[in-house]
Every structure is written in structure tokens, then in C-alpha cells.
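In: the sequence isn't on hand, but the structure is:
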């Protein structure tokens, strides 16, 4: 160990021991940054927009008939309609204040500041679907509530989470909600079984019990950058006022001229545009003109925010809204790397939150009789659901579309995968194309290449020509569909 590395820890510390003493401070500082720092707020918005999107994770039922490979259209339609209705605010939320898509957006925005979220299942007999959801503030699970001595049932409690001998969650000991609680006020705890709670977080270490705020690695640096930016703004504001000082070269402390009407209290402290005035004899003025922001301001901010972006796991140009020196190639590289991170977040979110909620919902509607499953088991239904998260548009549309066509034509890809990357479903797209072609044929309209092939050049459509064109379009659509399904 050298003098330069003396403050660098060399003794590993168990992650839960660190969180017991620091989790609440980390969460408080991260929440403060989100409310007061534009870059922290931007990061939370990026997570919401890119992992969940404006529609949330969408559901499509693909349950097959018990015999053969054909889809059970009746059951699938019933499931999709019931799920869509339940996602409305009046059924989904206990408070009836947000739908399921809005709830997903809200929860994703919490992970940068809290590192975790809690959602509780509430059985509601008055609800036509039998259940709704309650969001629980992570502050209601006391990180200081720990039991070193096992409970009578052999379980232990770590940061409010009751664990069995295998460290699997058994229950959560939440405080009762209190909007005006203070540090000195006693608070009552409620034990909620783990089967009724979704505790979502991405673990960083083995046996980690609570989530770490995603802002933690960059929070200190971001707070320092925020302070520096405020100081530069204050200095620039002072510089813009063109302040100054009066001084006397002879060292006199007051004006003593008998005939001059000016006295010590006559110094000019307010001016107007175009004003010229007279100072007392022997006194001069020294201006105060700080040059801020200085020349290194932009370079420093860019360097600091690049490090912050790396800690957040997002690309710098988007976080800082700085496209000044970005070209298409560099933007593509940064966005593709960031989107890979978003895809990981989407997969975790779907597996550990969306699927759990759907399992609860399916059990509730089955018992309530809101959906008729018949002989199909819940497990079969859950395994037959396709969840589609938000997808992104092309970065360079022409080149990206050409690459998709080339890959599909040479057997290196499928239309199904190309559409999935855009968040579109193959079957639904083909159905829409078929409907579109039938509607165009019925109206006798030519579009696209068919207009260019009209020898008259006037856009007038004859009946026979319209049928031929429609037939050609129909064949082209079928060929495309066959190729995509291969």
C-alpha cells in the first residue's frame, strides 16, 4: 500500500452490510438529484421512454388448440380483450389513478433513484377481474429492521425482508403508509407474504437483498458538476453586472474638500444608460469584471458528463442533449450500445414484473369466471403469451431497410424477425396488408409502382387494369408473406 492508495479499501465488505448503513442516504441523494438536476431527470426519462415506451409492454395471446397447431382464436381474443380492459385505471390500480401502461412508466422511472420497486397484489371482490395493484414506497420497507437471531420459524429479517434458510423471501415487513411521518414518530409494521409482493431490482452482488439506486456510481460526480455549473452561472451573472470599487490613491478614508458639494455619501452606486458623473476629488473607481464562464467551461462539462453517462449506462449525446460534434457513424455506435442495455432491462422487466402480474391476473379472472379457459390450464396460457416491449426506429432508414431486405432474400433473416425488431407482429401485419389490398381493389385505386406503369399517365383507372394490378399486388403480398414465414 502506498500513500496514493491509502484511501482505497482493501478489505471486502458484504453488500448487505453496506446497504444497511447507506441505502437510505443513497436513495435520498438520488431522489434529490432527480428533482433538482436536469441530467438526473433526463436519465429517469430515458429509462421510461426506452424500456417501457408510451404504450407499455403489450400482450398477445397465442394459445393453440389442444389438437393440431392452429391457434385457439376464440380464447385468444377473449384473453386479449379482458387484459386490455383490466389495464384501465379503474380496474388496474387500487387508487384508480393510473392504467397499467402508466404504472409501468412510473415504476421504471423509480429504478434510477430507488434501485427497486414494490408492487402488492390486492384481492378485490368488487373488481370484476378480482384483483388490482398497489405501489409501495421503498421507504416503507425499513433498511434498519434486522434480526440477527433467527425467528421461531427459523427465518431471519434483513432490511425488512424476511428470508428462509435459503435466503429466499418469505414476507415483507412494511410500515403502514403515513404521508407526514417524521423520524421521531412511531410507525406500525405490517407483514405481507412474498407471494403477494413483487420486489423488482437488478442485483449487483451475490445474496444482495435490496436494490442499489442506479444513479449511485455517478451521483457524487453529478452533484459536483451541478455545483460547478451553479458557481459558473453566479460568476457570469456577477460579471454581467459590471460592478466596481471606489478607492483613494492618497490613502484617505473620507472626502474632506470644503467647497465641493460632494461628500462621502455621494458615491455613485446606481447608473443609467448614457450616464456620466463626477467622483469626489482624489477618488477613483476600480471595476470588478470576472470573466465567466471561462474558456475551459465547455470542455470540462463535456468531460464530466461523459463520465456520468458511462456510470448511467447511456450514450452521452442523448443524456446531455449534445449533438454538436456527432456524425451518423458515432451516433449509431453509441445508440446501439445503449439500446443493448435497454433490451436487457426490457427482458428483466418482462420476466420479473410483467409475467408475475399476468400470473396473478390469470388466477384471479379464472376464479372469478371473467375468462373461460375451458380445459386449457393456466400454465399453458402463461407459456403461450407473447410480450412485446417498445422497439426503436431505424437510425439510417434507407440503409437499414436495404440490409433487412438483403438478409431476408438470402435466408439470413426472416420478415418475422424484422417486424419484431420494430415492435410489430407478423400475423397482424399480414392481416393488415391483406385487408389493405382488398380495400384498394374494391375502390379501384392504383398506388406506388402501379401509377408509374399507367401508360396514359393521367391516373385514370380502368376496371380490368385495376383487377390486374390488384392481382399482382396480391401475389406479391403472398410471396412476401411466404418468405417471411420461412
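Out: Cool, got the structure. Only a predicted model underlies this, so the values are computations on that prediction, with no experimental measurement involved.
In: can we go C-alpha only for contacts and neighbour counts from here?
Out: OK.
In: give me the buried positions along stretch 369-382.
Out: 370, 371, 373, 381, 382 (16 or more other C-alpha atoms under 10 Å).
In: take a look at this one as well, against the first:
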């Protein structure tokens, strides 16, 4: 009776399924599902991963919330932790070095040749300005010490802030540097909707494109304050006068994080572990214990208030105990073998986060061979080179471009009897320059020297490139060679003997390095 629900059209046969050369549909669907399950497993929140964040945090929010406690902990470890102090020392020694980062003026004449007199004069004047008493407003630091301070601040505070101060009363150049504490620029100070689309983020006023315009530094003297907000007084410093350097970890980051940020907890726990092990070792070495009375023995009730019983332990002597009194020794076994492997594993993680080798951080060369230390040094030195370029770009480049015009106006004196000075109108010519940061000797200097000589002979490297890789100035090295040769000839040494002693025996005799000679390659 339900025929009216059915179609009156004659039934048609379903078309036969076409054979498919592909995999069954169920198989095709299972592959992406498996991939999705494996990917989503990394985002699943359970009891083992609940402490990992599941919502991305903007850079401004992360810095505003976490920078102050991170800087406080980093400063504490920098003052009290041996490994943190060792890391800061490594940063100073490898980024700046004992001789600092040298300026190499490279101005050229119209024919493309180097203007040696002008370059020497610029370099000499910059060295004079860099001396202690000239480049620092307080007169206490040289430029090398200011660079060390910048590296220390970046590693400990996450950033450095150095102000370029101008004034005739500073020095002959009218330019000096003032090292500022970055924490005086309040990271928690934010303000929106300023005139012209400006806004303040983390103590820095930006234009509508996010370019720094002014830095706000807190002051306790209301009379010198340029800006007051929330009962706090601030001094405004133009961004063009502040050299602000930090390593950018997040897109949109405006303030820096300490370089030791990932190692802070490990350093703290390792320090606590070592202190506990030291205390336990001292207690164990003292061979202390407890006194126990046998049942029925001991002091009577009215003697309970008597002084506790102590025994003085002296080497080779034993004290006689009263009847019924026994001594039960307490001999803790920790640390027996836990300290060394735990410390080594922890220091490996710390060294990885800091970008240096474990052997350098822990001062541990046990079991090190030539190949392993070479591999560690190669990676570590690439990190130092990267930080050297960062320091040059963040500090030395803006400093040089601010110093050179004022030095030319002051007068950069050329060598010679006439005492001529460089013309300020040729500023563009004299701006050509380069920086020579610290470089390092190889683990095996003999192999390194042989490899350099072979590279020069095979035209793989030029002599000037080899000199720069050693941290030298090619022009200075060649001039020194010329002066040495001239001095020896003036002293009466035959010219042929001088040339033979100063020349490369391999190039003079036509000999080549022995087959199979070891090198530092590979």
C-alpha cells in the first residue's frame, strides 16, 4: 500500500565501477589521517605536556612580563656563579680581545690606490680619541673597556645602551660616550595614542612604523625630568644619540633577553647540587654519630636538664664511654659517584645554550684529542665571529660615522713637516673603512702555518687574506717588513743575505711540501 512512495520509472542498473589503478579509498584516507594524528600529537595537552604553552605570546608581552626577573637572576649568577663568570670572561676575551677591534681606514685616491698618508692619519687620530680620558664622559674607560662593558651588559642584561654625548667641554673632538644601565629604561612602561601616531613600548617611544624616536630613562631629580607619568620622572634622550644593541630572538622584539636565559636554572640547580654535595662530604669526613643508652641505663629523671653529652674527636685517640652508653656512627655515602656525571651532563647543556664548547666552560680537557678539540673550536669560533660582527654593526659603525665629521672639523693632522690637515669637504672619501676584530691561533700552529704557506703557493689565498685571518693589518705588516729590511741593510748586513733570511725558503729553492704532509684540513 506504500506504492505511491515509489518512483514509477523503470529501475535502471547502476553503472559498473571502473577499475582503478590507485589504492583503495580506505587506504588513501588512512595515510593523511595517520600524518594528522602524528602532527596533532605534538600539540596535544596532557599531564606530561601541560606545562608547555599552547597559545603564542607576542614579543612585547613576553619581554614586558619576563625581562626583569630574568635580568635579576642573570645579574645574581654573574656575581656569584663561577661558570657564569667564566662565560662572561670568554665573551670579553673572544669578542673584544686584549687589543680591542682595530679601525682600518681605506680611503682611496681618484686612481683607486690607497691614500696611505690619509689612512694613517685617520687611524692615529681615532686611536688618540679611543684612549682613556677622551672617549668616556667619566674619563675612566678607554674604548676597549667600553666595548667590554657593552659585551658584559648584553650577556647579563640582554642589551647595552650607550649614549653619544656632544659638547665642547668634553674633549678636543666634542664627542664622548656615556654607558647607561638598561634597567633605567623601564621595560614595564607602555603608552598608546600619542600625537602623530607615536606610541611608547617598554620605555622607548616609536613612530607609527615602529622606529625608535626617543628613549625614556628614569631619574630621581624632578628638576631634570623631561617627562612625568604615574608619579615617575623621566629624561628623554633622542634615539639618534643612543646605541642600543641586543640579539633579536623574536620578530617585533624591542628589548633584549640575557644571553644566559636558557642556562639560568641549570646553573642555579648545579650550584645547589654542588653545595649540598660539599656539605654532605664534610659531614661524612667528620665521622659524626649519636650516643645511645642501653635499656635501664642513662641519666635519672632529675638529670634531664643536664647539658647534652658531646665527645671531642681527635686523630688517633678514643674516648672511654660510661657503662651502658654506646656510640652509633653516621656515615652518609653521598656523594660517591653521582657528582661528576651529573655535573658533566648539566654543563654540556649549559655550554650548548651559551654557544661555547663544554671543554672551555668546564675547564675540562680530560680525554680531548686533536680532532675533537678542532671540531669544537671551529663551531665555537664561528659563534664568536658572528657576535663580533653584531658588535661592530650595533656600536662601532654608528660611532665611527659620528666621530669622523667632528674629527675632520677639529683637524686630522697628516704626517710630515708641514703639518697639513685633512679637508672636511672630502668626508665621503674618508668614510671608507673596515674593522679588524680579534682572530685566533690554531690548536697546532705548525700545521696552520704550513697550510697557509701552501694555500698562498697554490693561489688559493692571498697573503693579505692570511694576515687578516690572523688578526693583523696587511699594510702594517708589509711596512714593518720593509723597515726591518732597511734597518738590517743599514747595519751592514749584505742585501743578498737579508733577502735570503726574510724570504720563504720553499719559494727560494722551488721545493714543495713533502707528500703526505699533515695539515689542519679535515
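Out: Received it, and whenever you're ready, just let me know what you need. Keep in mind that this is a model prediction, so the values were computed, not measured.
In: how alike are these chains, TM-score-wise?
Out: Both chains were compared after superposition, and using TM-score structural alignment, normalised by the length of the first structure their TM-score is 0.87; 446 aligned residues with a C-alpha RMSD of 2.4 Å.
In: picking that back up, the buried residues of stretch 369-382 of the first structure: which two are farthest apart?
Out: 370 and 382 (16.4 Å; C-alpha to C-alpha).
In: in helices, which of the buried residues of stretch 369-382 of the first structure fall?
Out: 381, 382 (DSSP state H).
In: as JSON lines, the buried residues of stretch 369-382 of the first structure with distance to residue 254 of the first structure would be great.
Out: Output for those, formatted as JSON lines (distance: C-alpha to C-alpha, whole Å):
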{"residue": "370", "distance to residue 254 of the first structure": "92"}
{"residue": "371", "distance to residue 254 of the first structure": "93"}
{"residue": "373", "distance to residue 254 of the first structure": "97"}
{"residue": "381", "distance to residue 254 of the first structure": "92"}
{"residue": "382", "distance to residue 254 of the first structure": "89"}
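In: part of a strand, is residue 251 of the first structure?
Out: No - in this structure, residue 251 of the first structure is coil, not part of a strand, as judged by DSSP: H, G, I helix; E, B strand; the rest coil.
In: ok, now how distant is the counterpart of residue 80 of the second structure in the first structure from residue 356 of the first structure?
Out: When the first structure is aligned by TM-score structural alignment, residue 80 of the second structure is paired with residue 36. According to C-alpha to C-alpha, to the nearest Å, residue 36 of the first structure stands 34 Å off from residue 356 of the first structure.
In: show me which of these two is the more surrounded one.
Out: The residue with more neighbours, out of residue 36 of the first structure and residue 356, is residue 356; 16 against 13, by other C-alpha atoms under 10 Å.
In: with adjacent residues omitted, what lies nearest to the counterpart of residue 232 of the first structure in the second structure?
Out: Aligned against the second structure by TM-score structural alignment, residue 232 of the first structure finds its counterpart in residue 277. Of all residues not flanking residue 277 of the second structure in the chain, residue 335 sits nearest, at 5.8 Å (C-alpha to C-alpha, 6 or more residues apart in numbering).
In: for the one you found, what are its contacts?
Out: 277, 280, 281 (C-alpha atoms under 8 Å, 6 or more residues apart in numbering).
In: in the second structure, which spans are strands?
Out: 102-105, 160-166, 175-180, 199-201, 204-206, 212-219, 227-229, 232-238, 242-245, 289-293, 325-329, 433-436 (DSSP state E).
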